[in-house]
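Enquirer: A structural model of the following input is requested.
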Amino acid sequence: MDIAFYAPLKSPNHPVTSGDRLMARMLVRALEHKGHKVRVVSEFRSFSKDPGTDAWNALNASTQSEVSRISALWGTDSQPDLWFCYHPYYKAPDLIGTKLADAFGLTYVTAESSYAAKRDGGPWAHWQACVRAGLEKAAVNICFTERDRAGLQSAVSDAQTAMLKPFIDTERFAIGPYGQTEPGTKLISVAMMRDGDKFDSYTMLAKALERLPADMSWSLQVIGDGPKAAETKLLFSGLPEDRIDWLGAKSEQEVADLLKRASAYVWPGCGEAYGLAYLEAQAAGLPVVAQNIAGVPEVVVDGVSGMLTPPGDIDAYSAAIAHLLGDDDSRKTLGMAARNFVLNQRSFERAADTLDRILTQALDLKS
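Expert: Next up, the predicted model:
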């Protein structure tokens, strides 16, 4: 089929690396892998931090211009069969897709829609209403976590949903070794350094490392950069400098190579929708230490591919890290199971098949 792909928060072509951009790119690749024609039809970004009237009016003016531009193109070229909107939510609603789907009779689909009922009133109400309209219009809303699906169905009872578990392309992890050849003392994290949940996770990680036994041997490699880099590094100032290796931003292949040479992946995961980095770490044969919070249990199997500790419990989190540092057998067993979990259940090929089946059914329902 011919698919118009649109991501109102961050286009697959956006210059800034993030999990959101990575998932958008993988969805495009998965669709193309199954033989579909995929067009990223717009770079229009509807994201706004300001819910005020001026911001809303300015966004609507830009929306009309973009709808007119695309309509003109489709008037002289072949129009698509389906509109695929990735990750609309109240700060970045799909303001163009529903209009174009109506005008051209397209099947409308969303993936990873997020709906917070608390935004139904207050300053974000207009924006939220657009998200709800998309959920109601969609032939199917593809959810990546059961948590998200439950949220959509409780807020919009007649919303049609289907599950596509978070996945990654494991090609970069095809060749080992996988964390088994060195002593189990090299910890690693991969995350942007920005305000909010990421900074909260860095804060918790620093405090947990400070509580490790003084005589325990370990080091931490940190991959990532961002606007809070200086403040993030200060969080770890209570630890010996030679324990932390700040590596900055790395390419996807460099990240894969560094993960494969580490021993365990440590990231608390405050507020994580799910976290593709967890799947990448597991594909590299690393056990994960995270919190049992938000969407993390969707990508880490507690006691099988890693250890999930109670939310906010820094002592428990520190103890879990200490356990893996002090028990190479446990670390290796969990690491092998983690790799098998990703290869067998969260592979690109499996996800592409599932996605193809969901969209084929959605198109059939429309026709």
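Enquirer: only C-alpha atoms for contact and neighbour calcs from this point on.
Expert: Noted.
Enquirer: so where do the strands sit in this structure?
Expert: Counting by DSSP state E, the chain has strands at residues 2-6, 37-40, 82-86, 107-111, 140-143, 161-163, 186-190, 219-223, 244-248, 264-266, 288-291, 306-309.
Enquirer: What residues sit buried inside stretch 72-81?
Expert: Residues of stretch 72-81 classed as buried by neighbour count (16 or more other Cα atoms under 10 Å): Q79, P80, D81.
Enquirer: And the contacts of that stretch?
Expert: Residues outside stretch 72-81 that contact it (Cα atoms under 8 Å, 6 or more residues apart in numbering): M1, D2, I3, A4, F104, L106, T107.
Enquirer: on that earlier part again, mind putting the strands of the chain in TSV, mean neighbour count included?
Expert: Below are the strands of the chain laid out as TSV (neighbours: other Cα atoms under 10 Å):
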stretch	mean neighbour count
strand 2-6	22
strand 37-40	16
strand 82-86	25
strand 107-111	26
strand 140-143	25
strand 161-163	19
strand 186-190	23
strand 219-223	20
strand 244-248	15
strand 264-266	29
strand 288-291	29
strand 306-309	23
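Enquirer: mind checking which of those strands is nearest S330?
Expert: Closest approach to S330 among those (Cα to Cα): strand 306-309, 9.8 Å.
Enquirer: picking that back up, can you list the strands of the chain in JSON lines and add distance to R346?
Expert: Shown next, in JSON lines, are the strands of the chain (distance: least, Cα to Cα, whole Å):
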{"stretch": "strand 2-6", "distance to R346": "22"}
{"stretch": "strand 37-40", "distance to R346": "22"}
{"stretch": "strand 82-86", "distance to R346": "19"}
{"stretch": "strand 107-111", "distance to R346": "17"}
{"stretch": "strand 140-143", "distance to R346": "15"}
{"stretch": "strand 161-163", "distance to R346": "13"}
{"stretch": "strand 186-190", "distance to R346": "19"}
{"stretch": "strand 219-223", "distance to R346": "23"}
{"stretch": "strand 244-248", "distance to R346": "28"}
{"stretch": "strand 264-266", "distance to R346": "18"}
{"stretch": "strand 288-291", "distance to R346": "16"}
{"stretch": "strand 306-309", "distance to R346": "16"}
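Enquirer: still on that earlier bit, most widely separated two among the contacts of stretch 72-81?
Expert: M1 and F104 (15.4 Å).
Enquirer: dump the residue contacts of the nearest residue to V266 once chain neighbours are set aside.
Expert: Take V266 and drop its neighbours on the chain: the residue closest to it by Cα to Cα, 6 or more residues apart in numbering is V289, 4.9 Å away. Contact analysis of V289 by Cα under 8 Å, 6+ apart lists A264, Y265, V266, W267, P268, G306, M307, L308, T309, Y317, A320, I321.
Enquirer: Next, the structure of the following sequence, for comparison with the previous one:
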Amino acid sequence: MTRVAFYAPMKSPLSPVPSGDREMARNLMAAIGANRARVDLVSEFRSHDKAGDPARQADLMAQAGAEAARLSQALRGDPPALWVTYHNYYKAPDLLGPQVAGSLGIPYVQIESTRARKRLTGPWARFARAAEDACDAARVIFYLTSHDLITIKRDRVEGQQLVRLRPFLPVDRLPPQSTCDGPALAAGMMREGDKLASYRLIAEALAYLPGDWRLDIAGDGPARAQVEAMMAPFGGRVRFLGQLDRAELQRAYAGASLFFWPGVNEAFGMVYLEAQAAGLPVLAQNRPGVRDVLLKGDYPRPREGATALAARLARLLADARLRRERGAAARAMIARKHLAPVATRTFWRTVGPLLECAP
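Expert: Okay, the predicted model is just below:
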């Protein structure tokens, strides 16, 4: 059985704190392991510096040196065939993988890494340099969106492969299909920043929306009171479902007419994959990352604002046939490109030749 060392410097897959990073890391471990490989989480060392503190970076680099030495010794007797690092970037560089993989003589690859040369000066300079060095060491970098490709292609080293690994759902079959009736659905954490900005755009668009409509909102968080205040002018037409588990959210998708989430600064957004897998048409803004996981269509650009969102929302709500056609096409796209078996095949088709050439 092929043994793979897996590491996520930003957040361990075993972290008790939910996040998109944690979910994606878990999904990647499962997808890689679906090829009868053994995927071992070899370290939970976290190299994250949110604030840009040079002293913290120096301390974490010293800790990482000790951890890398420990791993090199511990894995030497029965080394893995491959090292995989998920999400190397300037705030959480991979300080372990290049050193350990190099000492063991095994291929080193990365998934969803970013380069940020502009950070080579300033408060994250040491970490940015470490992230660049880690990127340089990778035989393969798997990128998830065309936006991620820009800098890793610009700065890649000679001989390095850049391979698209599309964002995927951790399942091998589609869920039940929505009839595209019922209320519209929005879903997102309620917190300050980009999520709250998406909720604000939703509220602004609803204010322009004519006719009889309903919107369900799935999600909760520290900014819930602010979201509720935004939606208060619409009274009972907006219903708050609270935080839903996976099964409950799936039922919400199945009972909705469409999915509405602007996607302010989303990396790509798992909710878009989930909604389209259920056969829902999606209304979002045309943003980097987001557009990579949406069925091709006429999505408004951010500069067009809430009025453009309202116009497209009104059109979808008024035309059940259009909703079903768009939803069915989106569902078929997910089946072709965004389920776990597709990710498994892409990964192993790429790394297989590396293992054959390994000493």
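Enquirer: Closest to M336 of the first structure out of the contacts of V289 of the first structure?
Expert: For the contacts of V289 of the first structure, the nearest to M336 of the first structure is G306 (10.4 Å; Cα to Cα).
Enquirer: Which residue in the second structure aligns with the residue nearest to V266 of the first structure?
Expert: Here V289 of the first structure is matched to L283 in the second structure, going by TM-score structural alignment.
Enquirer: With adjacent residues omitted, what lies nearest to M193 of the first structure?
Expert: Counting by Cα to Cα, 6+ apart, the nearest residue to M193 of the first structure once its immediate chain neighbours are dropped is G226, at 4.5 Å.
Enquirer: L355 of the first structure now?
Expert: Closest to L355 of the first structure by Cα to Cα, 6+ apart is L164, at 6.9 Å.
Enquirer: V288 of the first structure: what's it in contact with?
Expert: V288 of the first structure sits in contact with A264, Y265, V266, W267, Y278, A281, Q282, V300, S305, G306, M307, where contact means Cα under 8 Å, 6+ apart.
Enquirer: same check, this time on K34 of the first structure
Expert: Going by Cα under 8 Å, 6+ apart, K34 of the first structure touches A352, D353, D356.
Enquirer: what's the distance between it and M23 of the first structure?
Expert: Note on K34 of the first structure: its distance to M23 of the first structure, by Cα to Cα, to the nearest Å, is 17 Å.
Enquirer: repeat for A58 of the first structure
Expert: Shown here: A58 of the first structure relative to M23 of the first structure, a distance of 29 Å by Cα to Cα.
Enquirer: more crowded one of those two?
Expert: M23 (18 against 10; other Cα atoms under 10 Å).
Enquirer: Export the contacts of V288 of the first structure as TSV, with columns for distance to A294 of the first structure.
Expert: Shown next, in TSV, are these (distance: Cα to Cα, whole Å):
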residue	distance to A294 of the first structure
A264	21
Y265	18
V266	16
W267	13
Y278	14
A281	19
Q282	19
V300	12
S305	17
G306	16
M307	15
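Enquirer: can you pull the buried residues of stretch 258-274 of the second structure?
Expert: Neighbour counts using 16+ other Cα under 10 Å place 258-265, 267-274 of stretch 258-274 of the second structure among the buried residues.
Enquirer: all helices in the second structure, in order from the N-terminus.
Expert: 20-33, 54-76, 97-104, 125-137, 146-154, 194-207, 224-231, 246-254, 270-277, 305-318, 320-337, 340-357 (DSSP state H).
Enquirer: Pick the most buried one from those helices.
Expert: Most buried of those by mean neighbour count (mean count of other Cα atoms under 10 Å) is helix 270-277; its value is a mean of 25.
Enquirer: can you tell me the mean distance of that helix from the first structure after alignment?
Expert: Helix 270-277 of the second structure: mean distance to aligned residues in the first structure after superposition is 0.7 Å, counting by mean Cα distance after the TM-score superposition for the first structure.
Enquirer: Mind giving me the packing neighbours of that helix?
Expert: Judged by 3 or more Cα pairs under 8 Å, 6 or more residues apart in numbering; DSSP states H and E, helix 270-277 of the second structure is in contact with strand 282-283, helix 320-337.
Enquirer: export these to a markdown table and tack on distance to T85 of the second structure?
Expert: What follows is these, written out as a markdown table (distance: least, Cα to Cα, whole Å):
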| stretch | distance to T85 of the second structure |
| --- | --- |
| strand 282-283 | 32 |
| helix 320-337 | 23 |
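Enquirer: so which of these comes closest to T151 of the second structure?
Expert: helix 320-337 (23.9 Å).
Enquirer: by contact count, what packs against that closest one?
Expert: Against helix 320-337 of the second structure (3+ Cα pairs under 8 Å, 6+ apart) you get helix 270-277, helix 305-318.
Enquirer: Switch those helices over to TSV; also include distance to I150 of the second structure.
Expert: Converted to TSV, those look like this (distance: least, Cα to Cα, whole Å):
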stretch	distance to I150 of the second structure
helix 270-277	22
helix 305-318	26
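Enquirer: A205 of the second structure: which of those helices is closest?
Expert: Once those are compared by Cα to Cα, helix 305-318 is nearest, at 4.7 Å.
Enquirer: Can you name the residues in contact with the closest one?
Expert: 201-202, 204-206, 208-210, 213, 257-258, 283-285, 300, 322-323.
Enquirer: Need the counterpart of A134 of the second structure in the first structure.
Expert: Under the alignment by TM-score structural alignment, A134 of the second structure pairs with G134 in the first structure.
Enquirer: residues contacting the closest residue to that match other than its chain neighbours?
Expert: Residue nearest to G134 of the first structure in three dimensions, not counting chain neighbours: T98, with 6.5 Å by Cα to Cα, 6+ apart. Contact analysis of T98 of the first structure by Cα under 8 Å, 6+ apart lists Y108, G134, K137.
Enquirer: Could you single out the nearest of these to R29 of the first structure?
Expert: Out of the contacts of T98 of the first structure, the member with the shortest distance to R29 of the first structure (by Cα to Cα) is Y108, at 19.3 Å.
Enquirer: Relative to L135 of the first structure, how far out is that closest one?
Expert: In terms of Cα to Cα, Y108 of the first structure sits 9 Å off from L135 of the first structure.
Enquirer: What distance do you get for the equivalent of W348 of the second structure over in the first structure to A138 of the first structure?
Expert: Alignment note (TM-score structural alignment): W348 of the second structure maps to D356 of the first structure. As for D356 of the first structure, its distance to A138 of the first structure is 16 Å (criterion: Cα to Cα).
Enquirer: ditto for G151 of the first structure
Expert: 16 Å.
Enquirer: Over in the second structure, find the residue span stretch 192-210 of the first structure aligns onto.
Expert: Going by TM-score structural alignment: stretch 192-210 of the first structure matches residues 189-207.
Enquirer: Please enumerate residues in contact with that stretch?
Expert: Here stretch 189-207 of the second structure has contacts from 188, 219-224, 227, 230-231, 260-266, 305-307, 309-310, using Cα under 8 Å, 6+ apart.
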